[in-house]
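Colleague: how would this look folded up:
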Amino acid sequence: MNFRQLHQGPDLLKIANVWDAGSAVLVQSLGVPALATTSAGLAWALGYPDGHHLPITEHAAALRRIARVARVPLSADSEAGYSDDPATVAGHILQFVEAGVVGINIEDGAGTPALLCRKIEAIKAAAAHAGVDVFINARCDVWLKRLAPGREVAEALLRARDYAAAGADGLFAAGVTAAADIEALVAGQPLPLNVMARAAMPSLAELQRLGVRRLSAGSAIAEAAWGRAARAAAGFLAQGAGDALFDGAAPYPEINGLLGASQR
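Modeller: Modelled structure (predicted):
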């Protein structure tokens, strides 16, 4: 099943976002049907903060390394495309496609919905000219960035319809958690709905019942890895070879074996 088909159900597509080739091998070993990056985790792994600071050449190189070990479709979080110029954004996305991705997330953020529409149109035109198919998951930041307090659903639906008309293939309503809001988003616009894991999120079964097609971990797994690494390092500095260093650690042979198998 290709990446586009995975958004049509019947199963909920669960994306455990990765940030480098090693995390991709790990997640892939768990039997996932697709991989997708977290822009935050990828930027952190390369020594940059999240939020449009990652040089496009470094981002594309990182994607190429992930694609080398990927055995399933790979999508990339492109933030807002690293430019306000739609033609430049389209060029960046083609670099990602050349690196091996078949889909992207691209966000409206603090920009206008009209600007994201122009970016989507430019990406679709450039992809068609290059003879490639790119699944565009349009991220609506109404909830995540609190852009329309008290009228989030109405604003998100307006944006979703515009993004669909511009050529988007999916809607990513990052930050929405209320079941009633999710149900309204599924019913009120034509794109398959992607939501992001949050502590207050409905269960997997409820999300599927509501009609959600994709659930993303976002940066949560990368954050968990950073937290575990910080506790282990702090424990080592305080105690040496104590429990904090070894509790919950994956065995060396297991990690090395996974990476070894990925080379074949």
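
Colleague: only C-alpha atoms for contact and neighbour calcs from this point on.
Modeller: Will do.

Colleague: give me the number of residues near the residue nearest to Asn2 when sequence neighbours are not counted?
Modeller: In space, and not counting its chain neighbours, Asn2 is closest to Pro73: 7.1 Å by C-alpha to C-alpha, 6 or more residues apart in numbering. Look at Pro73: counted by other C-alpha atoms under 10 Å, it has 20 neighbours.

Colleague: quick one: Pro73 and Thr37 touch, right?
Modeller: No. Shown here, Pro73 and Thr37 do not form a contact pair, counting by C-alpha atoms under 8 Å, at 11.4 Å.

Colleague: tell me who's in contact with the residue nearest to Asn2.
Modeller: By C-alpha atoms under 8 Å, 6 or more residues apart in numbering, the residues touching Pro73 are Asn2, Phe3, Pro33, Ala34, Leu35, Val101, Val102.

Colleague: one more to put side by side:
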Amino acid sequence: MTQAQKAKQFAALHIKGTPLILFNAWDAGTAKVIQGAGATAIATSSWSVAEAQGYQDGERIPLSLAEQIIARIAKAVDVPVTVDFEGGYSEDDGVLAKNVSRLIELGIIGINFEDRVVKGEGLYPAQRQAQRIAAIRDVARKLGVDLFINARTDLFFGDGNPEKLTEEALERAKTYRDAGASGFFIPGLTDDALIKKISDNVYLPVNVMVMDGLSPAKRLAELGVARISYGPIPYIKAMNALKEEARASAA
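Modeller: Just a heads-up that it's a prediction; the model follows:
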């Protein structure tokens, strides 16, 4: 399957009410296991990739090392691969575009791209984030790949009123869509009514992240969700199991 075919296949997996389930990987080995379990696509978790190499999340793992890991994952599996690229490792649109172009050349067909100011404070203004998304879309077009840009907003990781934040999220979703986003990711939001409101009013596939308080997949499907990500949960569970096995062997 060509990269273009994988990109088309991946986009088609995002169906409102029949969500794509992504059990996030952190290296080639976990990607192969997840594919072997029947996954139709592979997604990485930046948190897990960083932790597995002894780094903290937040673009602290060197980009060159992250690229090596992504390259190994893309070569290890036959299904589409999308990566959590945080803020793209640059605030400069030109550098950002070059960073994304290298990922595309490694074979990936999608990215998560967040509006949090990595290593800074708060979120980018919606229009500024839209410019960044547009820069990514432009370079993807030049490379002939219909990159799935999953526009992530970190609004719901703050302390604000979720209902008021939902209104801002809807505005950001439209702005990001107009700039070239393919999906809208709302990690941190767990309220059924607000998830449904976003799903009903956003003209992009809506992605949620598994965490305490989030409804089961069947209920999320009823709310109109098109994608469910497990984020760092697989890594945490795997490491907890390893710790218990190591503790038992040392007893």
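
Colleague: tm score of chain vs chain?
Modeller: Once superposed, the chains reach a TM-score of 0.90 (TM-score structural alignment, normalised by the length of structure 2), with 238 aligned residues with a C-alpha RMSD of 1.5 Å.

Colleague: what do we get in structure 1 for Gly87 of structure 2?
Modeller: Superposed on structure 1 with TM-score structural alignment, Gly87 of structure 2 falls opposite Ala80.

Colleague: just Gln129 of structure 2 next, same as before
Modeller: So Gln129 of structure 2 corresponds to Leu116, using TM-score structural alignment.

Colleague: helix or strand for its match, which one?
Modeller: Assigned by DSSP states H and E, Leu116 of structure 1 falls within helix 113-130.

Colleague: tell me, how many residues neighbour Arg65 of structure 1?
Modeller: Neighbours of Arg65 of structure 1 (other C-alpha under 10 Å): 16.

Colleague: which ones are touching the corresponding residue of structure 2 for it?
Modeller: Using TM-score structural alignment, the equivalent of Arg65 of structure 1 in structure 2 is Arg72. By C-alpha under 8 Å, 6+ apart, the residues touching Arg72 of structure 2 are Asp27, Ala28.

Colleague: Arg72 of structure 2 belongs to a helix?
Modeller: Yes. Arg72 of structure 2 sits within a helix when classified using DSSP: H, G, I helix; E, B strand; the rest coil.

Colleague: what's the distance between it and Asp191 of structure 2?
Modeller: The gap separating Arg72 of structure 2 from Asp191 of structure 2 is 37 Å, by C-alpha to C-alpha, to the nearest Å.

Colleague: which SS class is Ala151 of structure 2?
Modeller: Once three-state DSSP is applied, Ala151 of structure 2 turns out strand.

Colleague: give the aligned equivalent of it in structure 1.
Modeller: Checking TM-score structural alignment: Ala151 of structure 2 goes with Ala138.

Colleague: quick check, that match in contact with Arg161.
Modeller: No. Applying C-alpha under 8 Å, one finds Ala138 of structure 1 not in contact with Arg161, separated by 10.9 Å.

Colleague: looking at those two now, which is surrounded by more residues?
Modeller: Ala138 (29 against 16).

Colleague: give the aligned range of stretch 28-47 of structure 2 in structure 1.
Modeller: So stretch 28-47 of structure 2 is aligned with residues 21-40, judged by TM-score structural alignment.

Colleague: for that stretch, measure first residue to last.
Modeller: Using C-alpha to C-alpha, one end of stretch 21-40 of structure 1 lies 15 Å from the other.

Colleague: what of stretch 40-49 of structure 2?
Modeller: One end of stretch 40-49 of structure 2 sits 20 Å from the other (C-alpha to C-alpha).

Colleague: great, nothing more from me.
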